[in-house]
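K.L.:
Sharing a sequence plus its predicted fold:
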Amino acid sequence: MIRFGVWCRYAVCAALLLISVVAGTHPGFAQTSASNMDAVLVVDVSNSMTQSDKNKVSNEAMKMFVDMTSIQKNKIGVISYTDKIEREKALLEVNSEQDKNDIKAFIDSLQKGAYTDISVGVTEAVKILDAGHDPANAPIIVLLADGNNYLNESAGGSQAQSDKRLQEAVKAAKSKGYPIYTIGLNADGQLNRTTLQQIAAETNGKFFETSTADKLPQILSEIFANHLKLKVVPIKSFTASGQIQEVPIAIPNANVMEANISIMSPKSVEVKLFDPAGKEVPIPSDQVRLSRSNAYTMIKLIKPQQGGWSLQVKGVPKEKIDINMIYNYDLQLQMEPVGKQSFQAGDVVPVKAALVTGGQKVSSLDLYKQMKGTLIVTDKTDQKTSEMPLTNTGSGFEGSFTVPASHAYELKVKAEDTSFYRETQPLLVDASASGAGTQAGQQPPAGANSDQKPFPWLLVAGSGAALLAVVAIVLYVLSVWRKANKGFAGQLAIEIVDEDTGDKSNPQYKKLSAFKGRVKLHQLLQLAPEFQETDKVIFLPGKNDTLILENRSTCRIEKAGRVLDMSHGKELKKNDRIKITLTSVNKSVFVDYIV
């Protein structure tokens, strides 16, 4: 039950919201910009890709994408498809190097299949984001394919049906803000550019094309940087001599949270790293992470010291080596709010923006020295975009925008230098007839007497009734929100037993802290198609670190050898073990609740 004081605060918030609606003003909200992502990597594993990607460099590129992510609440899922989902891993929160290794091992396990239907992969990617996307993270889908379908007509597959499913999936991705970056492999000259270009364009993603899979790591780097508003900084390209070759690495300021150094080479390289004082830094160590693959070596510096570092690289003679860097900053760019709420042509709108970290303006003035600020103006009426320079004051960016016409405009500020890029959240300046409100110079209607206005009893009564309705709605929404966002405690240990052979899988430990409100057993089983019926076996957070189990499926659930009556939810306590017998396949799932 909500305490009276808390209820009053909710009522006041509701009243303020109502007053703002009646008065024609808009409440202000803090602007945020996601620095983490929820990424779903989707790869075509049909036989047609055998020619497009002979050496499975698409797998190497996906693993590099995983290695570039920081260990701070990023989530990654993987889908491999033909004309059906071959393998998939639902969004997994990356909290450790082991989490990354698990995802990369899954990528290495992907196998080829006969047919292909691109709509299958895109549709499933949208479903995975729907099931596990964190609103605080930036969602993204990366699709690696040649864009062609090879349908199993004997099983009823048709191009018309596939096109319809794809159109629906792309429409859903667009409406939910899931950009799809498409990478077309064209080694055999059979790339279907049109399909991949349309998917990217319609979802605000980007299309990339390559005739050689060796370029995939570079493309994945660009996608990673573009989506998080970072920059790929070319460091050096050279041909290895077989001897140590020195590569300078600059850490421009103290706000660099991570520096990802990617060394692309078809052959293994030896590396050494030296800090600005000339001292060798162990690789790996607490400050330096190392990842190796068949196509790249990745070095990640964690909160590196500002200054000139040195990388020593020794490669196989005559092999080409490309070294790039992505700086991940613990910085955001924020624009100061504009006090005025209504605008008209000719108004001058002041523009100010500054870099912030942890909600506070950055105090390091050195950070701004080489930085350029630009105002981006999009005319929402004419759909035209223009840019104008802002003044770098040494502690931020300033300028102004004069409203040229009675249109609606979206304003954004971008700040950039050779290694840095940030944009503010957009600010709407609406001077259109529908959005400008009462403009200066307008007169009251003829016959109106401004000195003798009757007291608006009807408005007050209506507002009071509306206030009570709003309060009731707020309280209801709050209760629903609290229930949907209640956290879990502990983890589940899951084992799968093949009842025909008696084979048992190794226990998989699933931390429940990554979920809010509810979690389906199907999610914990990585959404594997053969376990689809477990989509209706649901866990809810209970009181005192317990779980509430609901079964809306045809599965049979046992505890201590007894079949549970699941007409109502059952409470699971610490160390409780249940057996879930599936009906669609002859397998059982054992679940242990560990706190």
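P.N.:
Perfect, thanks for sending it.

K.L.:
rest of the way, CA atoms for contacts and neighbours
P.N.:
OK.

K.L.:
The one helix or strand Gly464 maps to - contacts with which helices or strands?
P.N.:
Element membership for Gly464, per DSSP states H and E: helix 457-484. Judged by 3 or more Cα pairs under 8 Å, 6 or more residues apart in numbering; DSSP states H and E, helix 457-484 is in contact with helix 4-23.

K.L.:
Give the burial count for Lys84, as a bare number.
P.N.:
For Lys84, the neighbour count with other Cα atoms under 10 Å is 17.

K.L.:
swap that for Asp379, please
P.N.:
18.

K.L.:
In this structure Asn148 contacts Arg193, no?
P.N.:
No - using Cα atoms under 8 Å, Asn148 is not in contact with Arg193; the gap is 9.2 Å.

K.L.:
Look up how far Lys483 lies from Ile183.
P.N.:
Separation of Ile183 from Lys483 (Cα to Cα, to the nearest Å) stands at 40 Å.

K.L.:
same question, Ser33
P.N.:
26 Å.

K.L.:
quick one: which of these two has more around it?
P.N.:
Just comparing Ser33 and Lys483: by other Cα under 10 Å the higher neighbour count belongs to Ser33, 18 against 15.

K.L.:
Surely the more buried one is in a helix?
P.N.:
No - according to DSSP: H, G, I helix; E, B strand; the rest coil, Ser33 belongs to no helix; its state is coil.

K.L.:
Tell me who's in contact with Ser119.
P.N.:
162-163, 165-166, 169 (Cα atoms under 8 Å, 6 or more residues apart in numbering).

K.L.:
let me redo that: Ala250
P.N.:
306-309.

K.L.:
That one should be in a strand, yeah?
P.N.:
Yes - Ala250: assigned to a strand according to three-state DSSP.

K.L.:
does Leu92 sit in a helix, a strand or a coil?
P.N.:
For Leu92, the assignment made with three-state DSSP gives strand.

K.L.:
Kindly report the same for Gly437.
P.N.:
In three-state terms, and counting by three-state DSSP, Gly437 is coil.

K.L.:
and it, what is it in contact with?
P.N.:
342-343.

K.L.:
now it: how far from Gln344?
P.N.:
9 Å.

K.L.:
check which helix or strand covers the residue lying closest to Glu423 once chain neighbours are set aside.
P.N.:
Closest residue to Glu423 apart from its sequence neighbours, by Cα to Cα, 6 or more residues apart in numbering: Lys414 at 4.3 Å. Assigning secondary structure by DSSP H and E places Lys414 in strand 408-416.

K.L.:
this is the other structure I want to compare:
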Amino acid sequence: MKKLRFGMWYRYALCLMFLFVTVIWSAHPGYAQTVGNNMDAVLVVDVSNSMTQSDKNKVSNEAMKMFVDMTSIQANKIGVVSYTDKIEREKALIQVNSEEDKKDIKAFIDSLQKGAYTDISVGVTEAVKILDAGHDPANAPIIVLLADGNNFLNKASGRTQSQSDQELQEAVKAAKAKGYPIYTIGLNADGQLNRTTLQQIATETNGKFFETSTADKLPQILSEIFANHLKLKVVPVKSFTANGQTQEVPISIPNASVMEANISIMSGKAVEVKLFDPSGKQVPIPSNEVRLSKSNAYTMLKLVKPQQGDWKLQVKGVPKEKIDINLIFNYDLQLAAEPIKATSFKAGDVVPIKAALESNGQKLASPDLYKPMKATLIVTDKTDNKTSEQALQNTGSGFEGSFTIPADHSYELKIKAEDSSFYRETKPIAIDAAKTGTGATTQQPTTTSPAAESKPFPWLTVLGGAGVLLLLVGGGLYAWAIWRKANKGFAGQIAIEIVDEDTGEKSSPQYKKLSAFKGKVKLHQLLQLAPEFAETDKVIFLPGKNDTLIIENRSTCRIEKAGRVLDVSRGKELKKNDRIKISLTNVNKSVFVDYIV
């Protein structure tokens, strides 16, 4: 390997210094950051033949796509798993940064096909693995499972129901331990729903169980799950029956803190929509302010940072077609409690309670936002395991009250504030007034206390640490650079299909996660070292820049992309969703490779 140039060494040193200072900076209490309301969601769907009766019109697909459309384009991640008694297809968590990302996910959902058998443990286990591999700690994890809860195992495989139950139990236990709530949707169109299994999965992971005997209720259920997980509320808009004429629906934007308003219009037939802002001006659909998504079961409008006030939605549907409209507002808000100054407590002490809404760490003082809100102090007696509630006063810029400690017990306090469209909760505050306890109070505030803000930044600590770090950089950088190339990680996964050119027979797609490999991987390894594919040992994949993949061909195989033969002897970059065909010479077969990020 060539020696690193001084300029490169300098850049690496600066990066390491920046990292060091950032760690010190973020650890200093006066510089804490607030986590936003984003999510990492894995949608899991049973695609076995039994679902042909449970979900005849594939409305489960429409519901999943609607969930994708409701998601904000701001650091959310979505993955998809379809399973039978094996993983049929999967898409690892990908960050949703654009409407194109959403289209890719929805196209993937539309491509799902059914299989013969069912093993629910396979789908749940894989969903947990996907979150393990790609979950961002700053995002709220969630798994949504659409199934009838029944297993139909392949007897020829030798797998038993006991084995499946054991693996499901282990997956649920892992999800609970890692804070992955599983929301289960029982599809019961044929009356064969296994409620017990789906209820247990949801209950044990702090999720929620839903049941429907008609698939057209799925979009409504997905709306509720989306809202529940992000501490939002579905705002119902009166349903009506279309008459073939334009019918007007009022849409009220309650305050200026609404980041997005998701208007979902459920109808089995296409609808025409128009939108007018509070001034009466018609707003173009789609536009920068209003995004439009359509599917077979719904039409969705997403209003971005809408103006506060009364909007008007005009809907024209097919006569006699029932139309349901739901409204969900996205807010970038948190509720933070003021730190409690006292450090010891006993029965009879009065603890002052204060909380306020924040956005990006800044306290909000908007009377319009606070006016319709109610706040409650939720007290859990950890000694007696009892919970009680008491109302707090709305001051117009926050919430206030007090808690009188009734006994020498341990307590957990939490404040909940809500209006008709959303709710927020503070992090728990623990108060120990037990006679045998320490009398201490602990809490995890999301805001910085004035005392913390007044402390000077520890520049001497930073500069001294940075100096020591620079002394260590020079000695370790060269070895690190060598190691880095050999251990560079891959992004995403590839899907492999094998086609017999003589018979036209095509194998089911096999998905291979590249994260298990470092530095390079041979196609022969991904084909499980099958002897008939030995020539693919010289077809090599390397990790590229910006989540790309480099393919090098040192074999006699022919590689094509979009019908054109590629010269990849010196390497060729594959980008997201690129598909190549590798024609073998020793056997009359072709290997199709899709690169999925």
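P.N.:
Received, thanks. Treat the numbers as computed from the prediction; the structure is a model and nothing was measured.

K.L.:
After superposition, what is the TM-score?
P.N.:
Once superposed, the chains reach a TM-score of 0.75 (TM-score structural alignment, normalised by the length of structure 1), with 502 aligned residues with a Cα RMSD of 4.1 Å.

K.L.:
hang on, Glu560 of structure 2 packs against Ile582?
P.N.:
Yes - using Cα under 8 Å, Glu560 of structure 2 is in contact with Ile582, at 6.5 Å.

K.L.:
Looking at the two, which one has more neighbours?
P.N.:
Just comparing Glu560 of structure 2 and Ile582: by other Cα under 10 Å the higher neighbour count belongs to Ile582, 20 against 17.

K.L.:
show me the contacts for the more buried one.
P.N.:
Counting by Cα under 8 Å, 6+ apart, Ile582 of structure 2 makes contact with 557-560, 590-593.

K.L.:
With distance to Ile130 of structure 2 and secondary structure as new columns, can the residues you listed be given to me in TSV?
P.N.:
Below are the contacts of Ile582 of structure 2 laid out as TSV (distance: Cα to Cα, whole Å; DSSP: H, G, I helix; E, B strand; the rest coil):
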residue	distance to Ile130 of structure 2	secondary structure
Cys557	33	coil
Arg558	33	strand
Ile559	31	strand
Glu560	31	strand
Ser590	29	strand
Val591	26	strand
Phe592	24	strand
Val593	21	strand
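
K.L.:
count of neighbours near Glu153 of structure 1?
P.N.:
Neighbours of Glu153 of structure 1 (other Cα under 10 Å): 9.

K.L.:
Now do the contacts for it.
P.N.:
Listed by Cα under 8 Å, 6+ apart, the contact set of Glu153 of structure 1 is empty.

K.L.:
What lines up with it in structure 2?
P.N.:
Taking TM-score structural alignment, Glu153 of structure 1 has Lys155 as its aligned residue in structure 2.

K.L.:
Over to Lys63 of structure 1?
P.N.:
Lys63 of structure 1 maps onto Lys65 in structure 2, by TM-score structural alignment.

K.L.:
Check Phe397 of structure 1 too.
P.N.:
Counting by TM-score structural alignment, the partner of Phe397 of structure 1 is Phe399.

K.L.:
can you count the residues close to its match?
P.N.:
With other Cα under 10 Å as criterion, Phe399 of structure 2 counts 25.

K.L.:
Just the element for Ile140 of structure 1, please.
P.N.:
Judged by DSSP H and E, Ile140 of structure 1 forms part of strand 138-145.

K.L.:
what's in contact with that strand?
P.N.:
34-44, 49, 58, 122, 125, 129, 133, 177-185, 227-228.

K.L.:
Pull out the buried members of those.
P.N.:
35-44, 49, 58, 122, 125, 129, 133, 178-185, 227-228 (16 or more other Cα atoms under 10 Å).

K.L.:
Run through the helices of the stretch 101-250 of structure 1 in chain order.
P.N.:
Under the criterion DSSP state H, counting those that start in this stretch, the stretch 101-250 of structure 1 contains helices at 118-132, 159-175, 193-202, 216-227.

K.L.:
Could you dump those helices into a markdown table with distance to Leu390 of structure 1 added?
P.N.:
Listed next are the helices of the stretch 101-250 of structure 1 as a markdown table, based on distance: least, Cα to Cα, whole Å:
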| stretch | distance to Leu390 of structure 1 |
| --- | --- |
| helix 118-132 | 38 |
| helix 159-175 | 32 |
| helix 193-202 | 30 |
| helix 216-227 | 23 |
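
K.L.:
Ok, which of these comes nearest Lys54 of structure 1?
P.N.:
helix 216-227 (12.9 Å; Cα to Cα).

K.L.:
about what we covered before: show the contacting residues for the match of Lys63 of structure 1.
P.N.:
So Lys65 of structure 2 contacts 105-106, 109 (Cα under 8 Å, 6+ apart).

K.L.:
Out of these, the closest to Tyr83 of structure 2 would be?
P.N.:
Ile109 (12.4 Å).

K.L.:
Aligned against structure 1, show me the partner of that closest one.
P.N.:
Checking with TM-score structural alignment, Ile109 of structure 2 has Ile107 as its match.

K.L.:
For that match, the count of nearby residues, please.
P.N.:
Neighbours around Ile107 of structure 1, by other Cα under 10 Å: 23.

K.L.:
how much space is there between it and Met49 of structure 1?
P.N.:
Where Met49 of structure 1 is concerned, Ile107 of structure 1 sits at a distance of 16 Å (Cα to Cα).

K.L.:
I'd guessed Asp381 of structure 2 sits against Asp408; true?
P.N.:
No - at 10.2 Å, Asp381 of structure 2 does not count as touching Asp408 under the criterion of Cα under 8 Å.

K.L.:
Which residues are in contact with the residue mapped onto Ile76 of structure 1 from structure 2?
P.N.:
Residue mapping for Ile76 of structure 1 onto structure 2 gives Ile78, with TM-score structural alignment as the criterion. Listed by Cα under 8 Å, 6+ apart, the contact partners of Ile78 of structure 2 are 40-43, 68, 92-96.

K.L.:
try 10 Å
P.N.:
Applying Cα atoms under 10 Å, 6 or more residues apart in numbering to Ile78 of structure 2 gives the contacts 39-43, 67-68, 71, 91-96, 101-102, 105, 131, 134-135, 141-143.

K.L.:
Could you pull up the residues touching Val45 of structure 2?
P.N.:
51, 60-61, 64, 80-84, 109, 112, 120, 123-124, 144-148, 185.

K.L.:
I'd like to know how far the equivalent of Ala172 of structure 1 over in structure 2 sits from Asn194 of structure 2.
P.N.:
Under the alignment by TM-score structural alignment, Ala172 of structure 1 pairs with Ala174 in structure 2. From Ala174 of structure 2 over to Asn194 of structure 2 the distance is 22 Å, taken as Cα to Cα.

K.L.:
looking at it, Ser175 of structure 1 is touching Asp130, isn't it?
P.N.:
No - applying Cα atoms under 10 Å, one finds Ser175 of structure 1 not in contact with Asp130, separated by 11.9 Å.
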